[in-house]
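A.B. asks: Sharing a model prediction with you, sequence too.
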Amino acid sequence: MKLPAYDVPTTPLRRRTLLQETTLVLLLSLGASAIYSVLSILRSLSAQVALNKQTTTMNTSRAPSAWLDLAYQLVGIGLGIVPALLVIHLLTREMASATTWLGLDGRRKGPDLALGAALAAVVGIPGLLFYLAARAMGINTSLATSGLGDHWWTVPVLILAAFEAAIVEEVVMIGYLYTRWTQAGWSWTRVWLTSSAIRGCYHLYQGFGGMIGNFAMGLLFGLVYRRTKRVMPLVIAHVILDIVAFVGYALLKPHVSWL
């Protein structure tokens, strides 16, 4: 399958400035997460317990009282989405509409939704099987994707957390980095592999299975973006995957033993 050419808008910024900008953006967001994830897996490997006997809890409670915990969750989600807003701002300085360029608008609601749902199915079912296999092989921790307890706001907060993760990861890792690194003169293959590798690294806290699975997801999403020039289907797919993982875990954990 021949991929279409990937052209980006011209920029007055020099290559060095572009690389400095992308480095700073990453260190303020998902690049920092990648560094902490490396430290996390080193800590897990140094424990006297097998990796698949350890549990990684996501979306954890942050305060003893329900209302204060809710406030922490909402503030965390709100501030967490700032890196996506920042890169849109940075791109908007050089183009009429960064959201249009990134394909993050509502011009193709039906096709975006259909493609996003299809991608979620393609990634989600094999992804669950790979997670179970990785645990069985001892290369991944057990994931508890919700540690918020049983509150009236648990499901809405988990849904908001899914939107935050999807928007930040796809806007920054795909739309922004693919644009900036191409403007800096990187080849398509170098951009594709580097972005996917960083995606894998910031999921390393889950174990090596999480890293491998998300690296593969980054490769797939990168190919889809090059063909469609739209981030929105990727965001939709990611939202669906995370809602199923977060909310599904919260609802099913009391009733099944294999999660």
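C.D. replies: Sure thing, it's come through.
A.B. asks: from here on, contacts and neighbour counts on C-alpha atoms
C.D. replies: OK.
A.B. asks: Run through the helices of the stretch 1-150 of the chain in chain order.
C.D. replies: Using DSSP state H, counting those that start in this stretch, the helices of the stretch 1-150 of the chain run over 15-27, 30-46, 66-80, 82-92, 98-102, 109-137.
A.B. asks: this is the comparison structure:
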Amino acid sequence: MINAMTDSRTGQEAPDPADDEPPAPALSGPAGDEPPRTSALPEPAPLSRRMLVGEVLVVLALSLGASAISATISFIGAITARVSLSRQTASLITSRADGRPWLDLAWQLYSLAFALVPVVLVVYLLYRSRESHRTMGFDARRPAFDALSGAGLAAAIGAGGLLVYLVSYQLGLTVQVKPSALPENWWTLPVLVLQAAKNGVLEEVIVVGYLLVRLRQLGWSPAAAIALSSVLRAFYHLYQGVGMFFGNLVMGVVFGWFYHRYGRVMPLVVAHTVIDVVAFVGSIYLIGRVDWLPGG
């Protein structure tokens, strides 16, 4: 409704007396205070070269870089022992609570879950820099390509790796590798499959996908980045002996080239998972039952 009155003498609208009233004083006290004005948060600064280098070093120190140092110390201990490498054993997956299967299972699941935290970290860091897991091809957009190419890589690398292991063991350059030392339980096979998947995700996402993305952003050439990735992979397998060091070096070169060619880490995750499933599960049924496999 229009709030106006008509002057009877002029026939014109007279102003509303209320319009001449002074404005109400502003309320004082807590109830009348205006909400405080918050300043906008500053935009994150772009990643500098120094920040990228620091980020990579922190990620590696929390994951496979630390494993490389641990494996090197373990190897030094092995080659300075009084027995030859071929008489020593490296067990990859062991019981965490002998004779207590439920507690052992809890420990196995705990180790699986927290071993993947570095993967969560690198995905988070990629999002922080306005990238994502898709930047390194860690997604399910091409399932057929990932499965088929991963299976092919698994067959080639797996067969070659087994040959390197057998020859280097006969030459005394590699320890006896016992993939699984878990006792027989209803959960043994599922845990071994999960361990294999964990290895595939952890190693390929960090040492290939993430590392090669960051090294490219730092201006490294593809050849230099693949070389560093491969050497890192070889060193964190050094505890298995000299033969497996070079076997994993070759694996790193092949996987690094594949990633550079296709820009997807998922086929490498598939390949690594398949290789480890065959090794972990196969060791249960083959070691001690065939003459050509060490450890019987």
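C.D. replies: Thanks, I have the structure now. None of the values given here were measured: they were computed from a predicted structure.
A.B. asks: any idea which of the helices of the stretch 1-150 of structure 1 is most buried?
C.D. replies: helix 98-102 (a mean of 19; mean count of other C-alpha atoms under 10 Å).
A.B. asks: Need the counterpart of K53 of structure 1 in structure 2.
C.D. replies: Matched to structure 2 by TM-score structural alignment, K53 of structure 1 sits across from R87.
A.B. asks: just R93 of structure 1 next, same as before
C.D. replies: The equivalent of R93 of structure 1 in structure 2 is R128 (alignment by TM-score structural alignment).
A.B. asks: And for E184 of structure 2, the neighbour number?
C.D. replies: Residue neighbour count, defined by other C-alpha atoms under 10 Å, stands at 10 for E184 of structure 2.
A.B. asks: What separation do you get for the aligned partner of it in structure 1 and L86 of structure 1?
C.D. replies: Correspondence of E184 of structure 2 to structure 1, assessed by TM-score structural alignment: D150. D150 of structure 1 sits 34 Å away from L86 of structure 1, going by C-alpha to C-alpha, to the nearest Å.
A.B. asks: For E164 of structure 1, which of the helices of the stretch 1-150 of structure 1 is the nearest?
C.D. replies: Taking C-alpha to C-alpha, helix 66-80 is the member of these nearest to E164 of structure 1, at 6.2 Å.
A.B. asks: Comparing that closest one with structure 2, how large is the average distance?
C.D. replies: Its aligned residues in structure 2 lie a mean 0.5 Å from helix 66-80 of structure 1 after superposition (mean C-alpha distance after the TM-score superposition for structure 1).
A.B. asks: Give the aligned range of that helix in structure 2.
C.D. replies: With TM-score structural alignment as the criterion, helix 66-80 of structure 1 aligns to 101-115.
A.B. asks: Check the offset of the matching stretch from the chain's centre.
C.D. replies: Its chain's C-alpha centre and that of stretch 101-115 of structure 2 lie 19 Å apart, by C-alpha atoms, centre = their mean, to the nearest Å.
A.B. asks: Then stretch 156-165 of structure 2?
C.D. replies: 24 Å.
A.B. asks: Contacts made by that stretch with the rest, please.
C.D. replies: Stretch 156-165 of structure 2 is contacted by residues 174, 243-244, 247-248, 251, 275 when judged by C-alpha atoms under 8 Å, 6 or more residues apart in numbering.
A.B. asks: which residues does the match of E184 of structure 2 contact?
C.D. replies: Contacts of D150 of structure 1 by C-alpha under 8 Å, 6+ apart: none found.
A.B. asks: And it, how far from S61 of structure 1?
C.D. replies: In this structure, D150 of structure 1 and S61 of structure 1 are 11 Å apart, going by C-alpha to C-alpha.
A.B. asks: Likewise for V231 of structure 1?
C.D. replies: Distance from V231 of structure 1 to S61 of structure 1, counting by C-alpha to C-alpha: 31 Å.
A.B. asks: The two: which is more packed in?
C.D. replies: Set V231 of structure 1 next to S61 and count neighbours by other C-alpha under 10 Å: V231 wins out with 29 against 18.
A.B. asks: Aligned to that one, what sits in structure 2?
C.D. replies: Checking TM-score structural alignment: V231 of structure 1 goes with V265.
A.B. asks: Hmm, that match is touching Y259, no?
C.D. replies: Yes. Here V265 of structure 2 reaches Y259: they are 6.2 Å apart, a contact under C-alpha atoms under 8 Å.
A.B. asks: intersection of neighbour lists for the two?
C.D. replies: The overlap between the contact sets of V265 of structure 2 and Y259 (C-alpha under 8 Å, 6+ apart) consists of 208-209.
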